[in-house]
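**Student:** here's my sequence, what's the structure:
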Amino acid sequence: MTAPVFGMTFTRPDSEPVPALGADFSKALIIETSADANAATYPIGTAVRISTSDATKMADLGTGLLADAAKAIHAQLGGLNAGADLTVIRVTEEATVAATVAGIAAALDPLLIAQIASQTGATPRLIWVGRTSWMLDAETPNPIWAALPIAAEKLLAVAVVDVDPTGQAAAITQREVFSSERILPIGVAARVYEGENLVTRAMGPRIIGLMIRVDNLHEGKPFNPFANRSILGLSGLSRLIPFSLLDGSTEGQQMLESEVSIVVQGETGVDGAVADGGFVFIGTDNTTTGELWKQIHQVRGADYLTVKMMEITRQFLGKRISADLTEAWINSIKFMLRDHKVDEDILGFEVNFRADKNSPESIRLGHLTVNLGIEPVPAFKVANHEVARYRPALDDLVGKIIARLTTTVE
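**Tutor:** Below you'll find the predicted structure:
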C-alpha cells in the first residue's frame, strides 16, 4: 500500500509465536454392510458423517452389522448428550462373504480414503471395518489385511482389528500378518442381545467406543492409555479367556505377549482377577516391530502433536526467511510442547535448530530443518513388589517392652 504523508499505518509483524488448536482425534470411520439401511441416508460406497446421538440417523442404519458397530460405539460413551462423531461407509452385502470382503477392501483404497475429509469435513483417526477375521482358507489371505494399515497411515489413524475369536492359536496366527504401529488386534468377540436373540458380534467397535470415552475424559486428547477399563453393553463373550494378573502362563497373558488384546470377565473373590465383575478390556500394544512405539496410545499422541505442528508450520510457509520468522516458528512449536508437558501429556521434549542441518545451500532453497524429541507417557503395565523383612520394627518392639517394664517397676 502507499504510506500516507500525514496519518498512520498498521502492520502485523511475523515475529510472534502462533497458537494451534489441534485436531479432534476421537472421530471414527466404520465400514460394513447393512442391507436394510435407508439407502437415501446411506448410499452404497458413500462416506456419510453422523453423530450417534442422532436417533433418526441411527435408526436409518437398519439392523445390519454396520448398525451394530455404530450402536456398540455409542454404548461405551457416558454423560448427557454424549455421542460419537462417525463417518459411515455402507458397502453391499454380496452373495458370498469373499465378495463382501472384497468390497470392504475396495472401500479402503488410498485414493478413496484421502477424499473422506473433503467429502465430510472430518478426518477420522479411529478405524474399524468388518470381516477382518474371515479367511477363505488357510492359504488365502484376507484382502483387508493389506489395505487397512495403508488406509490408517493415510489418515494418521489407528485401527482396531478383530482377529479370529475362536482360539488363542488362530488369533495369534492372524495377528502375525500385521506389522504396523497403527493396528491393535482384539482376539475375542462380543455376545449381545438383538431383541430376544443372543448373538455374537465383533468386539472391535466396542474398543473404538472405549477409546473415544477415554479421550472425552481428557479434553478430547488421545494421550491416555485405555486398558483395564470396562466394556459396556455386553451380555457375555464368545469365549472365556483364562487370565490372572499374577500368573504369566495363563492364556490371556500369552495372548497379550503376542500383542493380541483381550476382554476378560471379572471374578469375585479370585486373587489375580482383573475385576470383581463385568467385562474388562486389557491391551496396550500394536503390532509394530520393536518397543520404541509399541504402545498404541503413544502413537496416537505423537500423531496429535504432528497435526498441531502442521497447523503451526503452514502459517509460516511462503513468507520470507529471516531470523525473526525462524525464531517465531520454533518458539511456536516449543510453547505448544511446553503446554503438553505441563498437562503431563508428554514427559518431556527438546527442540533444536542445528547448523549442521541448516546449511547456507539449504536455506537458499528455502529449506529449514528443526530437530524435535518428545517422550510420550507410558502405560503402567507391570507392578513389581519387593517384599522383605523389616528389622527396625523389632528394635521398636524391644524399646516399647523396655519402656513398659521401666514404668511398671517405678
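**Student:** use CA for all of it now, contacts and neighbours both
**Tutor:** Fine.
**Student:** isn't M211 right next to F223, touching?
**Tutor:** No - if you go by C-alpha atoms under 8 Å, M211 and F223 don't touch, sitting 10.5 Å apart.
**Student:** neighbour-wise, which of the two wins?
**Tutor:** Taking other C-alpha atoms under 10 Å, M211 and F223 do not tie; F223 has more neighbours (26 against 23).
**Student:** the more buried one and I296 touch, don't they?
**Tutor:** No - counting by C-alpha under 8 Å, F223 does not reach I296; the two are 9.5 Å apart.
**Student:** now the helices for the stretch 301-410 of the chain?
**Tutor:** 323-342, 360-364, 392-409 (DSSP state H, counting those that start in this stretch).
**Student:** just those: most buried one?
**Tutor:** helix 323-342 (a mean of 17; mean count of other C-alpha atoms under 10 Å).
**Student:** which strands and helices sit next to that helix?
**Tutor:** Secondary-structure packing of helix 323-342 (3 or more C-alpha pairs under 8 Å, 6 or more residues apart in numbering; DSSP states H and E): helix 296-314, strand 346-352.
**Student:** could the ones you listed go into a markdown table alongside mean neighbour count and distance to L234?
**Tutor:** Listed next are the helices and strands packed on helix 323-342 as a markdown table, based on neighbours: other C-alpha atoms under 10 Å; distance: least, C-alpha to C-alpha, whole Å:
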| stretch | mean neighbour count | distance to L234 |
| --- | --- | --- |
| helix 296-314 | 20 | 24 |
| strand 346-352 | 15 | 34 |
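**Student:** turn those into TSV, including distance to A328.
**Tutor:** Compiled in TSV, those are given as follows (distance: least, C-alpha to C-alpha, whole Å):
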stretch	distance to A328
helix 296-314	10
strand 346-352	13
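**Student:** tell me which of the ones you listed lies nearest to V177.
**Tutor:** helix 296-314 (17.6 Å; C-alpha to C-alpha).
**Student:** quick one more, to check against the first:
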Amino acid sequence: MTELVVGVQHIRDEVEALPTSSAELSAVGAVGTAPNASAMAFPLNVPVYMISSNETMRALLGTVGTLPDAIRGVAGQLTNGLSAARMVIVRVAEGANAQETIANILGSEALGTGIWALLDAPNDLSVTPRLILTPGYTSQFHWRGVVSVPVTSGGTGYTVAPTLAFSGGGGGTGASAHAVVSGGAVTEIVIDNPGEGYTTVPTITPTGGGTGLVLGAPVVGSVANPIVAGINAVLERLDAHFFPDGPVGNRERWLAYRETIQSDRINHPMFVDVVVTDSAGNYVTRPASPRVVGAYVATDQEHGGRPFHSPSNRPIYDIVGVSPPVPFSYRDPNTLGQEILGANGGIIVKGETGVEASVADGGFVFWGTDNCGENDNWRMTNVVRGRDYIELTQLNTLKYFLGRYRILTAVVFAVIDTMRKHLQWLKDNEDILDFRTGIEPSKNPVEQLRLGNLAIMFRAEEAPVLKKLTIYSRRMPSALDTLIANVATQLGNAA
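**Tutor:** Reported below is the predicted structural model:
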C-alpha cells in the first residue's frame, strides 16, 4: 500500500453514538376481495402498495368486495390535515361462499398466498404493513358446533365411505361430516361443517358401505375463525397487530368467540358493525375494523408516527350509525358496553346530548384499549405497539455496529449512548415515563464475549391509557365549624 509522502490526511476513526432511524408501525395491510379489480394492477395474492388517497388505484380496485370499503374506512378517519395512509393491498379470489373466501384469505404459507403474501411486502415494496385487517371474514365462527366425532369401532367391509346423517342436538343445525375408509374399515370422521347451536349432543346415523361402524358421542364446542386462529405467525414475523370484527349483536356468542383467541397481537375484537351510505345513497352495514385501523393511523400520525397513544375516546367519522346500538355508561358497570370492554373487546357508541354519563354529547365514539393476550403487564395495545417501536428502531439503528467494530469500551459506550439518546427523546416527548440502560456483568460471561456476544439491558415504562378515574367524595364538617366561627366573630364585632 502506498503511503502519503507529503500532504494532509484525515482518518475518521472515532466511535460515536448514532442518530436513530425510526421504525414505521402505521402502514396498513388489508387482505380481501375485489372481484371487479384490474388484474394487472391488483393481481391475486400479490402485495400491492398504494396510498389511500390515490384515486386512480382506487378506481382500478373497483367498488365491489371488501377491499374498497376497507380503504374508504381507513381514509375516512384521516382528519386535521392528514391526507393519506400507506397501505399494502392483497387481493384474493372471492369464493362461492364465505367458507371458501376465508380459505382464500387464510392462504398458504408454502405458496405465499392470502395473508402470507403480506410477508413479501418488506422486500418487494419496501414497506412493512403492521396494522392488519381482513374485514368481513373474521366474525364467522361456529358457536356450539360439532368439533369432532370419535370412532369407537371402524367396522368391516367398507368398500365406500358410509353417509353420515346428523339429527337432534337441541336445535343445532348445519353440521356435516364424511368418513375416511382404509382397509375396509372407517378410520376417521372428518368434520366438513361444525354447524351451530347444538345445546345437546347430536346423534349421527351412518348408512351404507359396510357394517359394524360404531361412533362415539360427538364433541360439541366453539370452533374458532380460521383467519383469527391462523394469523398469529404472520403477525409475529411482521411485528404487526390484527384488528378483527367479532360476531355482532349477541353477548353470549361474542363472549364465546372471544374465548377462542389468545394473542397479544390480536386486538379488541369489535362487537358492532357500522352503517354507511353507498354510492346510491342506500344505508348499508359494513365492518367496523377499517374505521378502527384508520383511527390508529390518524393517532400515530398526530404524534409523529410514534404508536404510544390510544385512539380510544376518539370520534369515528364517515358513518351514519352502528349496528347494533350498544348500551354504555361511564357510571354503570352493568351496561353491555362495559362488559365487552372488560372482556378486551371494542365498541363504537353513539353520543347522547344532555346525558352526563354518555360517551359523548354527539357523534360516534370508539373505545377499545386491550389485546387478547394473557399477560396483564402487556395488556394494552398502545403499550405493546410502543415497545415494538422501541425495539424495531433499535434494530434499525444498532445493526450498523455489527461486524464493523470489535467489543471495546468505546464501542460499548457508543451503543449504549445511541440507545439512551433515543429513549431520552421518547421520554421528553412523554411517550415513555422513564428508562434505564446499562450492562449486567452476569449476562456477559467471558466465554460469550469471546464469541462476540454482548448483552445490553434497557428498561422502559410506556404510559398506560387512563381508563378509570376514582374520585372519593366526602362531606366537610369543618366548613360548618368555620361558618359558626365567622358568624360569632361578626356578631361580636357588631356588639
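**Student:** need the TM-score from the superposition.
**Tutor:** Put the two chains on top of each other and the TM-score (TM-score structural alignment, normalised by the length of the first structure) is 0.95; 409 aligned residues with a C-alpha RMSD of 1.7 Å.
**Student:** before we move on, the earlier item: dump the helices of the stretch 301-410 of the first structure to TSV, plus distance to V370 of the first structure.
**Tutor:** Below are the helices of the stretch 301-410 of the first structure laid out as TSV (distance: least, C-alpha to C-alpha, whole Å):
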stretch	distance to V370 of the first structure
helix 323-342	8
helix 360-364	12
helix 392-409	55
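**Student:** out of the ones you listed, flag the one nearest I186 of the first structure.
**Tutor:** helix 323-342 (30.1 Å).
**Student:** whereabouts in the second structure does the closest one align?
**Tutor:** Under TM-score structural alignment, helix 323-342 of the first structure corresponds to residues 409-428 of the second structure.
**Student:** what about the matching stretch, how far off from the first structure?
**Tutor:** Its matched residues in the first structure lie on average 0.9 Å from stretch 409-428 of the second structure after superposition (mean C-alpha distance after the TM-score superposition for the first structure).
**Student:** and the contacts of that stretch?
**Tutor:** With contact meaning C-alpha atoms under 8 Å, 6 or more residues apart in numbering, stretch 409-428 of the second structure is reached by 15-20, 394, 398, 401, 405, 432-438, 456, 460.
**Student:** then stretch 230-246 of the second structure?
**Tutor:** With contacts defined as C-alpha under 8 Å, 6+ apart, stretch 230-246 of the second structure is touched by 25, 106, 115-116, 118-119, 128-140, 228, 254, 257-258, 263, 265-273, 287-289, 292-293, 388.
**Student:** again, only using 7 Å
**Tutor:** 116, 128-133, 138-139, 254, 265-271, 287-289, 388 (C-alpha atoms under 7 Å, 6 or more residues apart in numbering).
**Student:** stretch 458-477 of the second structure too?
**Tutor:** Here stretch 458-477 of the second structure makes contact (C-alpha under 7 Å, 6+ apart) with 310, 383, 386, 431-438.
**Student:** same check on stretch 134-153 of the second structure?
**Tutor:** Identification of contacts with stretch 134-153 of the second structure by C-alpha under 7 Å, 6+ apart yields 30-32, 66, 70, 102, 175, 187-189, 191, 194-199, 213-225, 227-228, 244-247, 253, 256, 287, 289.
**Student:** which of the residues you listed are buried, as a ChimeraX select command?
**Tutor:** Restricted to buried positions by 16 or more other C-alpha atoms under 10 Å, the ChimeraX selection for the contacts of stretch 134-153 of the second structure reads:
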select :30,31,32,66,70,102,175,187,188,189,191,194,195,196,197,198,199,213,214,215,218,220,221,222,223,224,225,227,228,244,245,246,247,253,256,287,289
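**Student:** which of the contacts of stretch 134-153 of the second structure fall within strands?
**Tutor:** Counting by DSSP state E, the contacts of stretch 134-153 of the second structure place 30-32, 187-189, 191, 213-215, 219-223, 287 in strands.
**Student:** out of these, who's nearest D300 of the second structure?
**Tutor:** For those, the nearest to D300 of the second structure is A30 (18.0 Å; C-alpha to C-alpha).
**Student:** going along the chain, name the helices of the stretch 101-250 of the second structure.
**Tutor:** Under DSSP H, counting those that start in this stretch, the stretch 101-250 of the second structure gives helices at 121-125, 226-230, 232-238.
**Student:** make a markdown table out of these and add distance to A410 of the second structure.
**Tutor:** A markdown table is the format used below for the helices of the stretch 101-250 of the second structure (distance: least, C-alpha to C-alpha, whole Å):
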| stretch | distance to A410 of the second structure |
| --- | --- |
| helix 121-125 | 34 |
| helix 226-230 | 46 |
| helix 232-238 | 33 |
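**Student:** winner for burial among the ones you listed?
**Tutor:** Of the helices of the stretch 101-250 of the second structure, helix 226-230 is the most buried (mean count of other C-alpha under 10 Å), at a mean of 19.
**Student:** how far away is the residue positioned nearest the centre of the second structure from R265 of the second structure?
**Tutor:** The second structure has F242 as the residue nearest its centroid, 2.5 Å off, counting by C-alpha atoms, centre = their mean. Distance, F242 of the second structure to R265 of the second structure, by C-alpha to C-alpha, to the nearest Å: 6 Å.
**Student:** swap in Q490 of the second structure?
**Tutor:** For Q490 of the second structure relative to R265 of the second structure (C-alpha to C-alpha), the value is 68 Å.
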